[in-house]
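Colleague: below are the sequence and a predicted model; questions follow.
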Amino acid sequence: MDTTQLLKGVLDLAVLAVVRDEDGYGYDIVRRLRDAGIGDVGDASVYGTLRRLYSAGALSSYVVPSDGGPHRKYYAINPQGTRMLDEQTDTWVQFAVAMSGLLHPHAKTQDTAIFRPRPEAGAQR
């Protein structure tokens, strides 16, 4: 299955999840998404998503000087972004549970806990 279409629908959620625990600059966020197993993510898609989330008020940004190159623009999740992340996580969990039920109709339980982030993940903010 081509994951490109799936990724278009959840890239906002993925980016918010990546910056939930640690601020990051564009390429760092791309790398962290790829390290998490989302290898099909394109640089331009992530940069566009960062700009869109920033414009929507879900992220704040700040510039950090660099000794070895250009300054880096870091993005951080803010309270509005945390609310957006929580809402989109709920939507994702409901969708994932429904899909799991379709794909595994004879499973005895539909444990939503496997689709939720670790409780301690957002505890620092």
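Modeller: Arrived safely.
Colleague: going forward, measure contacts between C-alpha atoms and count neighbours the same way
Modeller: Noted.
Colleague: spatially nearest residue to Tyr27 (excluding sequence neighbours)?
Modeller: Closest residue in space to Tyr27, ignoring its immediate chain neighbours: Asp43 at 7.2 Å, by C-alpha to C-alpha, 6 or more residues apart in numbering.
Colleague: show me where this protein has helices.
Modeller: Taking DSSP state H as the criterion, the chain carries its helices at 3-21, 26-35, 43-55, 79-103.
Colleague: of those, which is nearest His71?
Modeller: Each of those was scored for nearness to His71 using C-alpha to C-alpha, and the closest is helix 26-35 (11.9 Å).
Colleague: burial of the closest residue to Met84 other than its chain neighbours, as a residue count?
Modeller: For Met84, ignoring the flanking residues on the chain, the nearest one in space by C-alpha to C-alpha, 6+ apart is Ala58 at 7.2 Å. By the other C-alpha atoms under 10 Å criterion, the neighbourhood of Ala58 contains 21 residues.
Colleague: next one for the comparison:
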Amino acid sequence: MSTQARDDSLVHVLMELNRQLVRQLSGDGLPVEQWRVLSLLHANPDGMTMRALGEGLSIAAPSMTKLIDRMVNEALVYRVPNPSDRRNVVILASDKGKALRDEADGRMGKYEERLSSEFQPDDIAKLQAMLGRLLVKP
């Protein structure tokens, strides 16, 4: 495959868009994995168990534990006893985590607006549907 063909490939374009996404988030000092956790917690304001977070993000339990440990150390999330099962904990976003997610979401919104400005609304809907079909479903 020539360099030009490789630069125009779907995989290359998707990887470059992902790099741009990472750059947008890193401007807030927020790794993508942490943004994903905070976004999922935002959608579940009463908190989530480690198992539910791992399943929701498709992250294995050991990796999820390390990620949450880092986020606790950075005061982005905190653990509280699970009121329905005292043997485990619920993860909640801290005020700092919520603020950081809000800032990142603002940057992401601007980034998405810029991307969307290149297309008509119908084209965006088609692109989202086509890319959605590429996602690996469990």
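Modeller: Received, thanks. Computed from a predicted structure; not experimentally measured.
Colleague: hmm, back to that, isn't the residue nearest to Met84 of structure 1 right up against Arg51?
Modeller: No. Distance between Ala58 of structure 1 and Arg51: 10.1 Å, which falls outside the contact criterion (C-alpha atoms under 8 Å).
Colleague: can you count the residues close to Asp67 of structure 1?
Modeller: Here the count is done by other C-alpha under 10 Å, and Asp67 of structure 1 has 7 residues near it.
Colleague: report the separation between it and Ile29 of structure 1.
Modeller: Distance from Asp67 of structure 1 to Ile29 of structure 1, counting by C-alpha to C-alpha, to the nearest Å: 20 Å.
Colleague: and the equivalent of Leu13 of structure 1 over in structure 2, what does it touch?
Modeller: Structural alignment places Leu13 of structure 1 opposite Trp35 in structure 2 (criterion: TM-score structural alignment). The contact partners of Trp35 of structure 2, taken as C-alpha atoms under 8 Å, 6 or more residues apart in numbering, are Leu25, Arg101, Ala104.
Colleague: what's the answer for Leu102 of structure 1, then?
Modeller: Neighbours of Leu102 of structure 1 in contact, by C-alpha under 8 Å, 6+ apart: none.
Colleague: roughly how far does it sit from Phe95 of structure 1?
Modeller: The gap separating Leu102 of structure 1 from Phe95 of structure 1 is 11 Å, by C-alpha to C-alpha.
Colleague: give the contact list for the residue nearest the centre of structure 2.
Modeller: Relative to the mean C-alpha position of structure 2, the nearest C-alpha, by C-alpha atoms, centre = their mean, is the one of Arg36, at 2.6 Å. When contacts are counted by C-alpha under 8 Å, 6+ apart, Arg36 of structure 2 is found next to Leu57.
Colleague: please apply the same query to Gln80 of structure 1.
Modeller: For Gln80 of structure 1, the residues meeting the contact criterion (C-alpha under 8 Å, 6+ apart) are Gly57, Ala58, Leu59.
Colleague: counterpart of the first one over in structure 2?
Modeller: When you say that, I think you mean Gly57 of structure 1. With TM-score structural alignment as the criterion, the equivalent of Gly57 of structure 1 in structure 2 is Ala75.
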